[in-house]
Structure formats: C-alpha cells, structure tokens
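>>> please work out how this folds:
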Amino acid sequence: MKKEKRVLGIIPARYGSTRLEGKPLVDICGKPMIQRVYEKAKQANIDIVVATDDKRIYDVVKFFGGNVVMTSKNHQTGTNRCLEAFNLINDKCSSAYDVIINIQGDEPLLESNQINELLTCFDDPKTEMATLVMPVKDKTELKSGVFVVKDINDYALYFSRAVIPFVRDVHKESWTDVSTFYKHVGMYAFTPKALQEFANLAETKLENAEKLEQLRWLENGKKIKLANTKYNSVAVDTLEDVEKVKNIISKTTKK
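Sure thing, here's the model as predicted:
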C-alpha cells in the first residue's frame, strides 16, 4: 500500500510591493486576498501556513482562523521565506513533511486541483522539484507570460520571458498551428532537502538575466518535473488586476 505523502503548503505574503503596497490585504469581494488564497488552498486537504513579514498580515490571518508564522523582512525571494517558515514549523512538528509547496499569495483564483495536479509529480520518487505548466490554446496567449520547453519525460529544459520555442520559417501568427507552447503557472513544490539546497544556491547568470528564480536550479544541473494544469491563474499586481479578479468572482458567484 502506497504511503500517503504529508504535504505542507506555504503562502509567502510580504506587505511591501513596488506596484501594490499591502497587496495581501487588498479587499476582493468582501475578503482580503490572503484569505481567499488560504481558503482555496485548504480545499486540497493539506496543511497550510502563511509566512509573512508584517504584523498587519499576521493579525488578519489569525482573525480569520488561519495558521501563520512571522518571518524575516530580509528575504529576497519567496522561496527563502518558505524555507524559514518550514524550519520554524518543522522544529515543532512531531512527524516530517514529504513535500513543501510554495503557493503564490497573489493569485486569489487558485484552484485546489492545481495542488493535486502538482503533487502527481512526486509519484516518481526521483522528483526533487516540480511546477505547473498550461498548454497554450490561442495565439493571443503568446503576447506575454513565462514560457517553458520540456523534454519527452516532462522535465523542464528552459524557462523564458521570450516565447519559446522559436519557430523558424513560420510567421508568428501561425506558430500555434505548427508547434506546442506551454506557459508556466508559478506554483512550486519541493522535497525538504531540495528546498534547503535551492535556497542555499547562489543566484545564477541566467536567473539574473531573465529574473526567473527557477533557472537557478536548472543552471546547477538539477531537474524540474512538470505537470499540466487546465486552470489558468491571474496574478494580482495592480489595481487593474484587482478589478479583473473581482469581475471574475462576481460572475462566478452569480451562476
């Protein structure tokens, strides 16, 4: 009988943001965004904790009944914040976690099934790190985003803000007719050992060039397993994004 994995989902939530200050506490249809993300993630039936650097966020999470830990204000990435939170929790935990998921705190339209899709990567005991991709269905989706190419075993070859692969000798308007494209959906999962190792690696040249943290792992010769998702995510970075998400939630609620 296969042992059920013990999974911890960590939602990094910092108050400071260059484009939208206090983003986790932005009201979205009557609830702060961090609460919407937390409640969606809990539907996957895994342990969830918010890792924050701000007492205001801490107090809000406590108020709605969520689990939360205070972390340093000095972390440069969400992954490093996740590691600190994991270490804080692991010190108090009687049984070890098998998988840690870094859940984006600015995606209130998260679907709990995305977590389940991601966890399938760990059916393979060799998986150390995994993330989600979504097949591109329409050429308009090539206008922006982070794209990924993968090998025949569903391991990432490269991530880029440029559209990859580049289809030579075909007009860009027809690229989706002749090739398959995948967009990255930014939810990551690690084994505890891989999370520790990832956070301790120095920033790499490709990571700095593309401003994509996951390239650090690939550039160090490591593998990232990919799982397909059918659920698109909407990241909230601006007030316009907030209104977009509100409209989607309002339409869904009315059905």
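>>> could you use CA atoms for every contact and neighbour count after this?
OK.
>>> residue 125 belongs to a helix?
No. Counting by DSSP: H, G, I helix; E, B strand; the rest coil, residue 125 is not part of a helix but coil.
>>> before we compare anything, build this one as well:
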Amino acid sequence: MKVIAMIPARYQASRFPGKLMKDLVGKPVIERTFEAAVKAGLFASVYVVTDSQEIKKTIENIGGKVILSKKEHSCGSDRIAEAVQDIEADIVVNVQGDEPFIDTESLKKLIKTFKDDTKRTIDLASLKVKMTDIKEINNPNNVKVITDTDNFAMYFSRSAIPYVRDKDVSTSYFKHKGVYAFRKEALLYFYNTTMTPLESAEKIECLRYLEVGKKIKMIETKSESIGIDTPEDLVKAIELLKNV
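Presented below is the predicted three-dimensional model:
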C-alpha cells in the first residue's frame, strides 16, 4: 500500500493573507510544515500543491516536490485531487499547510485504519477530538461531527450537534480536525462531482462525501493541532517552537 502526503498551500487566506510565507523562527510556515511531514517518516513521497510561484520556489529551493495548481479551487480536496491524478498512490493524506506541528501518532492511526480495512469498506478516514468548553462547542468555526456505533461519520455541522433536548441526558461533543486520509479513487470521485446541497449550506467539504454515499471513518485523538489561522496564532507558534 503506497501512502503519500499532499500539502495544499493556497497563498491567500481570508483571515490571514500570505500566512504560509510568514516567518516562523527563521523559516516560512510552509517550509516548516513540509519538513515536519518528511521527518514523520510515514510517506513514500511528500508534495506541496500550491497556486503560488513564491511558495513553489521556496519548496524547490530545499529540494522538495511541488506541484503548481492549474485551476482555481474552492477547497483543499479539489486542489490535491487535481495534482494526484497522474501520481501512483493508494492512500493520499491531506496534511494542512498551516499546521507545522504535525501529530505523527494521529497520522499513524489514520494510515493503520486503511491497512486494517481488508474489505475496503472505508473511503476516507479523519480525526475527531472531544470538546468540553461550551463556548467552543457553540462556535461555528469549529466543525462538529457525530458518528454511528462503528465510528463512521453520520453528519458534520457548524452547529452544536447533537442537540440535547432533555438536559439531564449526558452526551459528548466532538470537533472534526481537518486532517484526511483518502483512498485515491474516492478523492478523484469527489473531484468529478459538483457541490452538494448540504455542503453548500454548511461550507463543509466532507459533507459532499457523505451526500454521495462515501464512508468516512472517524478516529478519536486527544491531540489538539496547532493551526496558524491568525497573526495571534503565529505568535503562539513562534513561542512554542522557541521552547522546543
């Protein structure tokens, strides 16, 4: 089973434009992420997929593999699907370009999920982490997921799900972490479909997979990723890296 990593790296970002090229203790964020993915030792190859000549040059200068997107894309799945069409791979792992502190143990769990799936019932695997802070649960920027008894995703939402009608009933809330592992054929199927109604309403790309009948296995992790979505996040990342 050949496993590769794809790092979608769009230059513009609505909340923090150009964040992937911001300095993170002597190196751009995207360079830190690429190096961390390679260092993890889990992938046959690691690629950066970008729409930016500046990012392309940065990765090429350190000997990395980089693919320049030919089209404009609305989501990371489309960007990496375009890039992976002619690359030999069984499993494609989407590593977020703005998360330079890679959680190797969680990635190992995702990959093992496919190795154990001898009947090929899983199209995608992704991560979830338990939430307890009510403000975080109600924050629409945090995508929540509910699963069935076998930990297959039933629905993703920006709303707090499940809704607890009777307040004496105990329930758990899980945040979806945007790290995916795909069977290549499922990723290409997604690329050749159009945006679905629930995906359009919630602006959550994994809903399209559910709406077209794909199976998403959710793996619980206790590790909270450190993403760089704002200038404040970058300051925190700098302090963390300095103390490593």
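>>> where does the TM-score land?
The TM-score (TM-score structural alignment, normalised by the length of structure 2) is 0.90; 237 aligned residues with a C-alpha RMSD of 1.8 Å.
>>> for the residue most central in space within structure 1, give its distance to residue 235 of structure 1.
What sits nearest the mean C-alpha location of structure 1, by C-alpha atoms, centre = their mean, is residue 187, with 2.1 Å. Separation of residue 187 of structure 1 from residue 235 of structure 1 (C-alpha to C-alpha, to the nearest Å): 12 Å.
>>> so how many other residues sit close to the corresponding residue of structure 1 for residue 161 of structure 2?
Aligned counterpart of residue 161 of structure 2 in structure 1: residue 164 (TM-score structural alignment). Neighbour count of residue 164 of structure 1, defined by other C-alpha atoms under 10 Å: 18.
>>> wait, residue 164 of structure 1 touches residue 181, no?
Yes. Under the criterion of C-alpha atoms under 8 Å, residue 164 of structure 1 makes contact with residue 181 at 7.2 Å.
>>> what residue in structure 2 is paired with residue 153 of structure 1?
Match for residue 153 of structure 1 (TM-score structural alignment): residue 150.
>>> now for residue 164 and residue 181 of structure 1: what residues contact both?
Both residue 164 of structure 1 and residue 181 are contacted by 147-149, under the criterion C-alpha atoms under 8 Å, 6 or more residues apart in numbering.
>>> from residue 77 of structure 2, how far out is residue 174 of structure 2?
Taken as C-alpha to C-alpha, the span from residue 174 of structure 2 to residue 77 of structure 2 is 22 Å.
>>> residue 60 of structure 2 too?
Distance from residue 60 of structure 2 to residue 77 of structure 2, by C-alpha to C-alpha: 23 Å.
>>> the more surrounded of the two?
residue 77 (21 against 14).
>>> that one touches residue 187, doesn't it?
Yes. Under the criterion of C-alpha under 8 Å, residue 77 of structure 2 makes contact with residue 187 at 7.0 Å.
>>> what ranges do the helices span in structure 1?
33-42, 55-63, 78-92, 112-119, 175-178, 192-200, 205-210, 215-219, 239-254 (DSSP state H).
>>> show me what the last one is packed against.
In other words, helix 239-254 of structure 1. Contact here means 3 or more C-alpha pairs under 8 Å, 6 or more residues apart in numbering; DSSP states H and E; on that basis helix 239-254 of structure 1 packs against strand 27-28.
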